[in-house]
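# give me the fold of what follows.
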Amino acid sequence: MTITWWQILLLTLYAGYQIWDELHIYSSASSPVFAGMLSGLVMGDLTTGLVIGGSLQLTILGVGTFGGATRIDANTGTIMATAFSVSLGMNPQQAISAIGVPVASLLVQLDILARFANTYFAHRMDKKIEEFDYKGIERNFLLGLVPWSLSRMLPVFLALTFGGGLVQSVVGVLNNQLQWLGDGLEVAGAVLPAVGFAILLRYLPVKKHLPYLILGFTITALLTVVFNDIQLLGENVAEVVENLEATFNALPMLAITLIGLALATISYKNGQNGKGTPQQSTSNTQEDSVEGEIDDDEL
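Sure, this is the predicted structure:
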């Protein structure tokens, strides 16, 4: 399957829009999971897009841009990984490791370039402020979007237009002469979400809320085992009993989300009720700072 011109156009336009959404609109359309969903719809394989987008979303769970710091561009990485995975029939996990993560890391340099280019419009805005030219301020503010969007649109357009042959050659080598490396990349792609969870847990006040973490993990693990056993039993019964209309589903993600929401609500209400003395709170904050965790009042 080749990537058609309209698919390249739509993905390029979205690449330019998603950075605008991330900086100004905040509609969550700039998240990797949304990028995977949209890329999957454009490429005609929603499942692959969601797998790649969800994996990269989990990978950057604990990574932020505090103080204007540049992070890996997981959104652009998701777009390219999904497009090439679907068009070349590439394993999604292999696409994450071989395309998604390297592209996301390389785009850090273009992000920095866009920030430097944007200072030109910032200085023009300073001048317009001194002149009380409000229209000029608004105009330069919007023009600042140009370097940001181009820093995402150009790589996506060039890669999807001219990079298909190179990626196809690489995939062929990974699946033949370097099969061991291709298998290793698939394993690495599957492990990356766990790395994101580890980074997130490193900076959350885990020690302070350890009972909730243990309880949530235990409940989810137990329910997963129960649901999986029921599903397996139902499938076996369906093979024996004809015209069985019952359906047996695995544990839905919504149930896991609600468990986490309930525990978070309990923790929040306990904090609102003032449980714990000020001395204990100060002590916990100092311990969290030593461990590198972000305390609640810093979020």
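
# rest of the way, CA atoms for contacts and neighbours
Fine.

# give me the number of residues near T265?
For T265, the neighbour count with other C-alpha atoms under 10 Å is 12.

# do the one 4 residues further on as well
Taking other C-alpha under 10 Å as the neighbour definition, K269 ends up with a count of 11.

# let's verify it: helix, strand, or coil?
On the three-state scheme (DSSP: H, G, I helix; E, B strand; the rest coil), K269 is labelled helix.

# report the central residue of the protein.
Q57 (1.9 Å; C-alpha atoms, centre = their mean).

# Proceed likewise with the subsequent sequence, for comparison:
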Amino acid sequence: MLQAFLVALVGAGVFMESPLLGQHMLARPIIISPLVGLVMGDLKTGLMLGGELELVWMGLVGIGTTTPPDVVVGSALATALAIKTGASWQTTLTLAIPIALVAQMISLVVNSFDAIFTHYADRQIEKKNWKGIAIGQWTASVVVFFSKFIPIMIGYLVGAPVIKIIVQAIPTVIKDGLAQSGNLLPALGIAMLMQLTYDKKYAPFLFLGFALVAFLKVPMIGVAVFGLIIAYIYYQFKPNDQNEEDLL
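The predicted model follows:
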């Protein structure tokens, strides 16, 4: 019960960073999964799953009125269940997506319900009732907090034994299929991100990173160091607007 409470507190607490303190990008799998792993005593698995889930969802952005899959609930609950059941990271990736989709439906209902408090705060503004405005805002925040906290906690308490039985009952051939699907999901996430950010001007840097790993077997930390050095060199030698004017 304590672990379920802590996991739910991590997920819901990190999510509330954005509406209450401003967007610092803490409500991401690369932050949530290690924190879940830390409270469950398996930081290594949390770090691994956080990186993999971030690759899947790094290009996912809610634009306008669209509500994307709930990355917070999906990451926290999938990581917790993976550590609890001992499932492989590939199985965890395929598990995280349906969890996030179900949580997305809950978010849609909660967001519609929260409109009640928004209209209440609007009425208090007309009355210049500043205390009433604060009540409307904080009540809505509490509802949003529990909309993350409760699904994670219930999912952990109910889901762990069920998921463990399901994982043990899955035939080997299906497990192998899930493993291959899990291998493809990070590539899919990168492809989605490239659709939004790909630029021919910077494409050589992307392919350089790929070549370092594929052909020279450089570890990811080494690639990151190379990237940092190249970025610094590029910044130092890139002419700024003032230099361009002087040249003219």
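
# counterpart of the helix or strand hosting the residue nearest to the centre of structure 1 in structure 2, which residues?
Per DSSP states H and E, Q57 of structure 1 falls inside helix 46-59. Under TM-score structural alignment, helix 46-59 of structure 1 corresponds to residues 43-56 of structure 2.

# now that stretch on structure 1. Mean distance?
Its matched residues in structure 1 lie on average 1.3 Å from stretch 43-56 of structure 2 after superposition (mean C-alpha distance after the TM-score superposition for structure 1).

# which elements pack onto the helix holding Q57 of structure 1?
helix 32-43, helix 74-88, helix 92-95, helix 179-203 (3 or more C-alpha pairs under 8 Å, 6 or more residues apart in numbering; DSSP states H and E).

# what's the longest one aligned against in structure 2?
This means helix 179-203 of structure 1. Under TM-score structural alignment, the match for helix 179-203 of structure 1 is residues 172-196.

# what's the mean distance for the matching stretch versus structure 1?
Aligned to structure 1 and superposed, stretch 172-196 of structure 2 gives a mean residue distance of 1.2 Å (mean C-alpha distance after the TM-score superposition for structure 1).

# and the match of helix 46-59 of structure 1, how far from the chain's centre?
10 Å (C-alpha atoms, centre = their mean, to the nearest Å).

# report all helices and strands that the longest helix that structure 2 contains contacts.
Longest helix in structure 2 by number of residues (criterion: DSSP state H): helix 130-169. If you count contacts as 3+ C-alpha pairs under 8 Å, 6+ apart, helix 130-169 of structure 2 packs onto helix 2-15, helix 71-85, helix 89-126.

# what's the most buried one of those helices?
Per residue and on average, the most neighbours among those fall to helix 71-85, with a mean of 27 (mean count of other C-alpha atoms under 10 Å).

# mind giving me the packing neighbours of it?
helix 2-15, helix 29-39, helix 43-57, helix 89-126, helix 130-169.

# the fourth one vs helix 43-57, what angle?
So the one you mean is helix 89-126 of structure 2. Taking axes from the mean of the first three to the mean of the last three C-alpha atoms, to 10 degrees, one finds helix 89-126 of structure 2 and helix 43-57 inclined to each other by 70 degrees.

# between helix 89-126 of structure 2 and helix 130-169, how many degrees?
Angle, helix 89-126 of structure 2 to helix 130-169, by the same axes, to 10 degrees: 170 degrees.

# could you do the first one as well?
Angle of helix 2-15 of structure 2 versus helix 130-169, following the same axes, to 10 degrees, is 130 degrees.

# tell me the residues of structure 1 aligned with helix 2-15 of structure 2.
Taking TM-score structural alignment, helix 2-15 of structure 2 hits residues 6-19 over in structure 1.

# what does L160 of structure 1 align to in structure 2?
Aligned counterpart of L160 of structure 1 in structure 2: Y156 (TM-score structural alignment).

# report the contact partners of its match.
Residues near Y156 of structure 2 by C-alpha atoms under 8 Å, 6 or more residues apart in numbering: A4, L77, A80, L81.

# same thing with Q180 of structure 2?
Here Q180 of structure 2 is in contact with Q90 (criterion: C-alpha under 8 Å, 6+ apart).

# okay, it and I174 of structure 2: tell me how far apart.
10 Å (C-alpha to C-alpha, to the nearest Å).

# same thing with S18 of structure 2?
From S18 of structure 2 to I174 of structure 2 the distance is 39 Å (C-alpha to C-alpha).

# more crowded one of the two?
S18 (14 against 10).

# okay, now the nearest residue to the more buried one once chain neighbours are set aside: neighbour count?
Once flanking residues are discounted, S18 of structure 2 sits nearest to H24: 6.8 Å by C-alpha to C-alpha, 6 or more residues apart in numbering. If you count neighbours by other C-alpha under 10 Å, H24 of structure 2 ends up with 9.
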